[in-house]
Each structure stands twice: as structure tokens, then as C-alpha cells.
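1. please find the sequence and the predicted model below.
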Amino acid sequence: MKKTNVSIVTLAIFMTTFMTAIEGTIVSTAMPTIVSDLNGLEIMNWVVSIFLFMTAVSTPLYGKLADSIGRKPVFLFGIALFVIGSALCGQAHNMLELILFRVIQGLGSGAVQPVAMTIIADLYTLKKRTKMLGLNSGFWGVASVIAPLLGGFIVQNLSWHWVFYINVPIGLVAFLLVIFFLHESKTKTSSKLDIKGTCWLIVLLLSLMYVLQELGSLNWLLTALLLLLIIVSAIAFYHVERNAEDPIMPLSMLKGKEFLAVNLITLFIAGVVIGFEFYIPTWMQGIKGTSATVAGFAVTPSSVMWVVGSFLIGGLLSRFGVKKTFFGMLTVLIVADCFLLIVPLHTPFWVFCLIATMNGFAFGAILTASQVRSQILVAPENVGVATSFNTLMRYLGQTMMVSIYGITFNTIVAQQLAKHPQLTQGMMNKIVSSVKAKELAANLVPQLRQVLFSALKGVYVVSMVAIVISLLINFSYQRRQKN
């Protein structure tokens, strides 16, 4: 059998990372323009959450398939689906079409991201793995530096539809590299997929994430029925997995206290990440009146320092251990979030760059550490499942937090608009875009910005709660270890 060309396959993995990273940052940069163009401020969180929703639901299945039938076919399928979804998103002419096509993109992402990390675990020893994951994060950082400039250029000179098209050539090249240079033995750990477990897990995740997404907008009867479905599907999933010959998600993983703790922390901190990266560009355009390009650059220091945090986390873990390192990084996040809560309406741009620097370092350290630890703490035959579970926690956390952020944001906006009868939701749709804001009456702009300012402050109160919960999880894990 031919040998895998490690260097070229690693390059392909980095390309898929770049592809998914640049897509995320460009969409955040273009979101105010998309909202203004499609008049969808009330449902703009669906553009992000549906992508996270489908990624999270499909991730466990892809992880098990990667362990069962091999990494290559699953990885190729994910890349192809992501490219198709990107091309379709570029064709969207209304918000509903965009949301629908993001479903396809999310299903592709569910395979691309976790399986790429699993392949890195296969190709490199533990000593080199952390460095390679850090380097992989480096491509995320490079993409995040380029994306705001490119996204701003596209939005201002072409059409926001083009922010999706750029994924197509990158994905096609990566697809071809994987086809020709990744070779693996055709081992199969199971001749029978855990169909029952898969079905119950999908039902559980779909119902859970739908409740999280629509939290606050469902009537009590539907909410009660969905909660009942969540309980029933969780019990059924547990029963099926406990007796399954080859479960899609071995429950033995969750018995490890460290494994459970780092993944719960991942769930909450991933939500904090999405809150920072999604709403800061809106803050920059809506309140400071910057261009889409400058708004995107407000989060660039976070991306750069994410790389630094990823590279340094190996040494921090060796010197201080997992729990002390997490405590230190979570403390950094609390300080950064405090800045967001206390800054006034007119705050210099460099302050946001400082906040982004602190956040990025802590984000990179925490999420890279949780990924590596998740792979280490399970048996080799479950590395794919463990990696996918860690990815699931990221997307579940982001979906949960995007929903809570959206409810908080929309509630505060509605409350503030009720106090100012001269302001409308249509005006709010325009104020979030520095270009569309010019169409508003000058005397109304300060009031609209104050409404937006109050809503954004509410978002970062939610972030603070998530960080504090993460600290409590880390603390409780420490206490259990001593007993």
C-alpha cells in the first residue's frame, strides 16, 4: 500500500482549516450588510446558529464513521458538502435561502473540522501533536487577519454573495490533495453501524438545540413537549448505548472526571468566543460608525493571539497542570469581559484591540488544551469519537449561547424601542451598517446607537455568566480530585 505523504496531507488539512475559518470571519464582517440588504435583524442569529446547529448534530456520526470506515472517505465527503453549500450560499437572494443553504454548509463542516483534527492525531506523535494543532490554529489566525480586509473589500466593491464563493477553489484543491496523497489501511472496527444509538442521538440533539435556538419564543405547550422529548430521547440513548456492541458514543468516556470537566468548559467558552467575534463587528459599525473592513479588524488581534495561546499551551500544561492553567486563562477572560462591560459609548478603537488580544490568547489556550486532553484521555480506537465529542461541545455551546445572546439582544432592543416611539425596528436594521446608517435622520442616530449599546452590554453580561460557570466547573473538578 502507498504511504501517506504527511506534508501534503497536512497542507490539505491546513487549507480546510483556512477555508472554514475565513468563511466564519467574512460572514461576521459581512453580516451587518447582509442584514440591511435582506432586512433580517430579528433572524440574523439563524444565519450563524443553523450552521452551528447542523454541524453539531452531524459531528458525532462523522466521528464514529471516521473510526469505523476510515478518515479519508468521511473527510472527502465533508469537504465536498461544504464546497457545495458555499456555492449555494453565494446564490442566495433572501434570508430564508441563505439559512437553508447554511444547513448544507453546516453538514459539511460537521465532518471537515473534527476529522481533520483526528487525522492530525493519526499522523503525529503526542509530542508533535500539540505543535501541529497550534500551527493549524496559525492558519486560522492568518485567515482571520486576511478575512476582514477581503470581506470588507467584497462587501464594499462587489456583493456580499461573493464572501461564500471564495471557499470553492480552496475546497476543490484540498479535496484533490486528500484523494491522491492520503492513504490508509482499510480497517473497519465494526461491520454494523449503531443505527438505534445514532437515531436517538440525532433526536436528542435536534430537540435540544431547537429548544435552545427558540428559547423564549415557544408557547408553553410546545416547550413542555420538546422538553419531554429531550428527556425520553436522552434516556433511550443511554439505554441503547449501554447495551450496544459498538456504540456511536462510548459512555465510558464520560465517566472520566477530567474528560467531562474540560469538555463542559469547552461548551461554555466556545459560546463566549462566538459572542465576542459575532457582536464586536456590529459594535464597531453600529456604534463607532466604522467601515466593514475596520469593523472586522477589531477582532483580528484575537485571531493572532489565538495562535500564540495554542503554541504556548503545551508548556503551560507541563508546568502548571490542566486545572491551574484553565484557572489562569479563565481569569484573563473575566478581566477582558469586564472591560467590555465598563467601557463607555465613545471608546477608542485601540481599547477593543487590547480586549481582543486578551481574549484571543485565552481562547486559543483553553480550546487547544481541551482538544488535546480529549484525545489523550481515551483509548486509541476512540480518538475520532472523542475529537468529535469535543467539537460537538464547541458547537452545542455556540448554538446555546447564540440563542441566549439573541434573546437578550432582541429583548433589550424591544424594551428600548418601547421607550422611544420615534424609533423603529427598520431603523435598527440600518444603524448596524455604517453604509445604511447614512440614510437615517442625523438627530435619530445618537438615540439608535444608545439602544444598540445597551443591547450589546446585555450580550456581554451573558458572556460573564458563562465564564464564571466555567470557573466553577474547574473549581469543582479540583475539589473532587482531592477527595
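-> Yes, it's here.
2. going by C-alpha atoms from here, please, whenever you check contacts or count neighbours.
-> Will do.
3. tell me, how many residues neighbour Leu354?
-> 17 (other Cα atoms under 10 Å).
4. got a list of what it touches?
-> By Cα atoms under 8 Å, 6 or more residues apart in numbering, Leu354 lies in contact with Pro301.
5. buried stuff in the host helix or strand of it?
-> Assessed by DSSP states H and E, Leu354 sits inside helix 349-376. For helix 349-376, burial by neighbour count (16 or more other Cα atoms under 10 Å) applies to 352-376.
6. what about versus this one:
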Amino acid sequence: MVKRNLALATVALLIANFMGGLDATIVNTALPAIMSDLNGIRLVGWISSAFLLGTAVTTVLWGRVAENFGNKRIFQFSVALFILSSLLGGLATNMIMLIIARALMGIGAGGMVSIPFIIYADIYPNPAERARALGWVTAFYTLSTVVGPLIGGWLVDVLSWHWVFLINLPIGIISMLLLQVTYHDPVKTTAKQPFDYLGAGLLSAALIILLFASDGLAVSMTRSLVLLGIGLLVLVAFFMVEKQSNHALLPLELLKNPRVQVQNVMMFLINGFMIGYSVYAPMWAQGLLGKSATLGGLTQIASSILLLVGTRLTAHLMGNLSYKKIVFFGTLSVLISALAMTLATKTAPYWWLIVSGGFEGLGMGLAFTPMQVSLQDGVQRELISVSTTFGLLFRTLGQTFMASIFGAVLSLRTATQAAATNGKITTGMINKLSDANTAQQLPTSLLPAMRTMLFNSLHTIMLISLGLVIISFILNLVRKAPVKQPR
């Protein structure tokens, strides 16, 4: 591949990555306005979790489909689905319509996010060059998360939250067209492999049932436990099918590599904390501190900038330190962030949120790249594609399930506290409190009590997040690093 086309193809993939990062920060910034406008505190968790579920369910599937139909074609199809469903989200008039749009966006994002990593492994066979390319991936993602809160806050304050979805259309079209003229899939010398439809169906069903189980915590513990049991049984059936399949969606030799899979568990856990911070820090700033949507979004700025710093630093450290040691410093930084959010009081200053986000971003920047390279270099060549997408699946699952659980915790804690006021304070009033603009319509005398209720709910979320990070930190201390496989 000539250098010019290599650079332009990389830019095309980076633009898609930029769009994915932009979507995350913009939507998180707009959540309080959406919750207030559509009266959606009960379903607010689904705005994130429906998107992440679509991504999680399809991440591995996109990689397998691309093996038969080509990475380029499937990547472009996934981007097209993402921008069309963004249009649907921009036109949404109720929570159900918006959640459906977010699920479709997540399905598109599953391919839009995972397939580029497979293409990078193809066009950058040298690990050092690939690490630099992955550094640019994080840089573009970070850039999107820096400008995302600014753009999102401005769109919400000046126009409306609908525009945080419509902005995806021109960006996605540019990415598709640029890749079309610069990148060509390598000619495959092997026949198409049968697709594991049964395995794909069982995995999708298990993840969907488990997500409903986590969301059901806000309604009925019994229903949640029943769904959890059913989901686990379907997951067991999935592994039994994969064990017998000659063309398994997830080959058992990959699942039997504990040195690789412990990293996936760690990424699940720290990404669970990351979604907790990125979704609820803006709500904390607006609901508790009375800041605007723009300032709520700016809580993510330090996280975004230091994510870039951590990633660029990692590219230099990987030649001098072991991957495990770099991940140690990364998880330690995330642990400091989680402790800061847990120790924050109701009257904690605005800068406290920003500093906490800085440690979170630095830690994620240090931890992600070495673990991502290890997931690829620690398996045989024929497993690189599925190991890559499986790793991305675990990252997404961490965000998916924790977004749903956090949403259920927020809803349950808020409803319980509101019920204790005998109708004096309602969940609808908490909806309005979460958006600084609509909070002005609330009785001034009730604001302290409502902010206490919101703080109690957010504090519970941060306590759960801290537990996740502690477990990840300990796992990194006791694990053995993957062994690099010959190429």
C-alpha cells in the first residue's frame, strides 16, 4: 500500500473514530436536557445502554461477517447504518423512539469501532508502527471528547438536543467516501467460512436478557433475578454450542487463554467506571452545582486532554517498561479518580469534578494501548481478528451493563426518596433539577432537599464504581502477562 493511500485510509478510519467519540460526549452532555424534555428519568439509563447493547451484541459479529464480505464493505455499511439511525434520533419525539434509534446507532457503531482495529492490524503489521497508529486513534478520539462537550453544550443551550444526533451525518459521509478511494481489501486466498448463526443468536439473546435483568433492578428484584438466571443459562448454551462448532464465533482456544482474558475482565471493570463518570459528572455539575449544559460538558475536558497525554506517553513507555507495569500506573490513576468521586460531598467545588476526570483520562490512556496490543500479539495470527473484537466486546459490555445498572440505581434511589416526601417532591421534579435551565422553574425552598436526594443517588453510583476499579487494580497486580506469539 503506497504511503499516501496508507495515510488517507488511516485518516478515513480516524474520522469514524472521531465521530464515535463525539457521539459519546455530546449525548452525555445532552442527557439532562433530554431527560427534562421527554420526562425520562426512568429510562435515561437506556439512552446509553441501548446504544452500548447494540454495540456489544454486534462487535464480534461484525468481525466475523467482515471475514467473508470484506472489511471495507462492512465498515462502510456500518457507518451508513450509524448516520441513518442518527437522523432517526434527531427526529425523535419520545423516549421509546429515541431508545430505538440509539440501539440502531449502537449496531452501526459495533462495526464502525471494531473493524478499523482489524484493518490497522492489516496495514500496520509492525507492532511499533501499529502502536503509533493506535496512539493516533486515541488522539482523534480524545480530540472529539475535548470538542464534544463544547459543541454539545452549545447545541443544547442555543439550538436543541436534537442536533447532537444530526451532526453525525456529514462526518460519516466524509469517512465513507475517503475510505472508498484509498483502501482496498487484500485478495483473500481462502474460501468463505460458514457463519455461526446459532452461536450469534444465542450470544445476542444472552446479552439482551442480561441487560434487561440489570435494568429490572429498578422495578423488581425477583424479575431481575429470574432474568439473570435465564440469561446465564442461555450463555451456558452458547458455550456448549461453540464447543461443538467447527466454525465457532468465539474459538475455545481463545477463551482458554487466561493471560489474555484477564485483561478483558479488567477492561470491563474500568470501562464500567468510565461510563459512570462520563454520564453522571455532567449531571452532578448541572443538578447539584446549578451549572449550564456547556459547563456540565466541560467536566470531561481534563479527562479528554489527559487521555491523549496518557496515550502519547504510553507509546514511549512501551519500549522501556513492561506492558503490565504501564497498566499498573494506569489503573492506579483510575483508582485515584474513583476515590475522588466517592469522597466528593454535595458541596464539592466544580474543579473537584474536573480533577477527578483528569486522573480518569490519564489512567485510561495509560491502560488501554498496552492491553489492546497484548490482545493481538498474545494470540496466534489466525485469532487476531476475533481477539480484537472480543476485547472490544468486553470494553463495551462494561459500559453497557454498568450504564444500565447505574440508570436503575438512579431511578430506584430517586423514587424511594421521593416517595418518602408524600408527594411533596416527585421524580418529575428531579427530572427538571438535572437540567440547569428547567431547574429555575422549581420552588426555591425545595431545591436543597431535591439536591440532597440527587446527591445520595449519585454517591451510590460512585461507590459501586469504586468497587469495580479496586477489583481491576488487584487483578493487574496478580495476573501474568500474555506471551507474545511468533508471526
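-> Arrived safely. All of these numbers come straight from a predicted model, not from anything done at the bench.
7. on that earlier part again, how close does the helix holding Leu354 of structure 1 sit to structure 2?
-> Compared with structure 2 after fitting, helix 349-376 of structure 1 has a mean deviation of 1.5 Å; criterion: mean Cα distance after the TM-score superposition for structure 1.
8. doesn't Leu149 make contact with Thr29 of structure 1?
-> No: counting by Cα atoms under 8 Å, Thr29 of structure 1 does not reach Leu149; the two are 9.2 Å apart.
9. look at these two and report which has more neighbours.
-> It is Thr29, of Thr29 of structure 1 and Leu149, that has more neighbours when counted by other Cα under 10 Å, with 35 against 19.
10. which non-adjacent residue is nearest that one?
-> Gly296 (5.2 Å; Cα to Cα, 6 or more residues apart in numbering).
11. got the contact list for the one you found?
-> Here Gly296 of structure 1 is in contact with Thr25, Ser28, Thr29, Ala147, Pro148, Leu149, Gly152, Pro281 (Cα under 8 Å, 6+ apart).
12. distance of it from Val343 of structure 1?
-> 19 Å (Cα to Cα, to the nearest Å).
13. common neighbours of Thr29 and Leu149 of structure 1, please.
-> With Cα under 8 Å, 6+ apart as the test, Thr29 of structure 1 and Leu149 both reach Thr293, Gly296.
14. before we move on, the earlier item: out of the contacts of Gly296 of structure 1, list just those in helices.
-> Among those, the members found in helices (DSSP state H) are Thr25, Ser28, Thr29, Ala147, Pro148, Leu149, Gly152, Pro281.
15. for my notes, please list those in a markdown table and give distance to Ser303 of structure 1 for each entry.
-> What follows is those, written out as a markdown table (distance: Cα to Cα, whole Å):
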| residue | distance to Ser303 of structure 1 |
| --- | --- |
| Thr25 | 10 |
| Ser28 | 14 |
| Thr29 | 14 |
| Ala147 | 11 |
| Pro148 | 11 |
| Leu149 | 14 |
| Gly152 | 17 |
| Pro281 | 14 |
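16. relative to Asn94 of structure 1, which of these is nearest.
-> The shortest approach to Asn94 of structure 1 among these belongs to Ser28, at 17.3 Å (Cα to Cα).
17. residues in structure 2 aligned with stretch 335-344 of structure 1?
-> On the basis of TM-score structural alignment, stretch 335-344 of structure 1 is assigned to residues 336-345 in structure 2.
18. just the residues contacting the matching stretch, thanks.
-> Contact with stretch 336-345 of structure 2 is made by 273, 352-353, 355-360, 459, 462-463, 465-466, 469, as judged by Cα under 8 Å, 6+ apart.
19. enumerate every residue touching Val142 of structure 1.
-> Counting by Cα under 8 Å, 6+ apart, Val142 of structure 1 makes contact with Phe18, Ser303, Val304.
20. aligned partner of it in structure 2?
-> Per TM-score structural alignment, Val142 of structure 1 is aligned with Leu143.
21. now its match, what's its secondary structure?
-> Classification of Leu143 of structure 2 using DSSP: H, G, I helix; E, B strand; the rest coil returns helix.
22. which stretches of the stretch 251-400 of structure 1 form helices?
-> 257-286, 292-297, 300-342, 349-376, 383-419 (DSSP state H, counting those that start in this stretch).
23. deepest-packed of the ones you listed, please.
-> Neighbour counts (mean count of other Cα atoms under 10 Å) averaged over each of the helices of the stretch 251-400 of structure 1 peak at helix 292-297, with a mean of 26.
24. quick one: it to structure 2 mean distance?
-> Using mean Cα distance after the TM-score superposition for structure 1, the mean distance for helix 292-297 of structure 1 is 0.6 Å.
25. quick check: closest non-adjacent residue to Trp136 of structure 2.
-> In this structure, Trp136 of structure 2 finds its nearest non-sequential neighbour in Leu14, 7.7 Å apart by Cα to Cα, 6+ apart.
26. counting neighbours, what do you get for the equivalent of that neighbour over in structure 1?
-> Counting by TM-score structural alignment, Leu14 of structure 2 corresponds to Phe14 in structure 1. By other Cα under 10 Å, 22 other residues sit near Phe14 of structure 1.
27. element containing Phe14 of structure 1, please.
-> helix 6-38.
28. that helix vs structure 2 - mean distance after superposition?
-> Mean for helix 6-38 of structure 1 is 0.7 Å (mean Cα distance after the TM-score superposition for structure 1).
29. after that helix comes which helix or strand?
-> By DSSP H and E, the next helix or strand past helix 6-38 of structure 1 is helix 44-68.
30. now the counterpart of the residue nearest to Thr29 of structure 1 in structure 2: how far from Ser304 of structure 2?
-> By TM-score structural alignment, Gly296 of structure 1 lines up with Gly297 in structure 2. Gly297 of structure 2 is 11 Å from Ser304 of structure 2, where distance means Cα to Cα.
31. many thanks, I have nothing further to ask.
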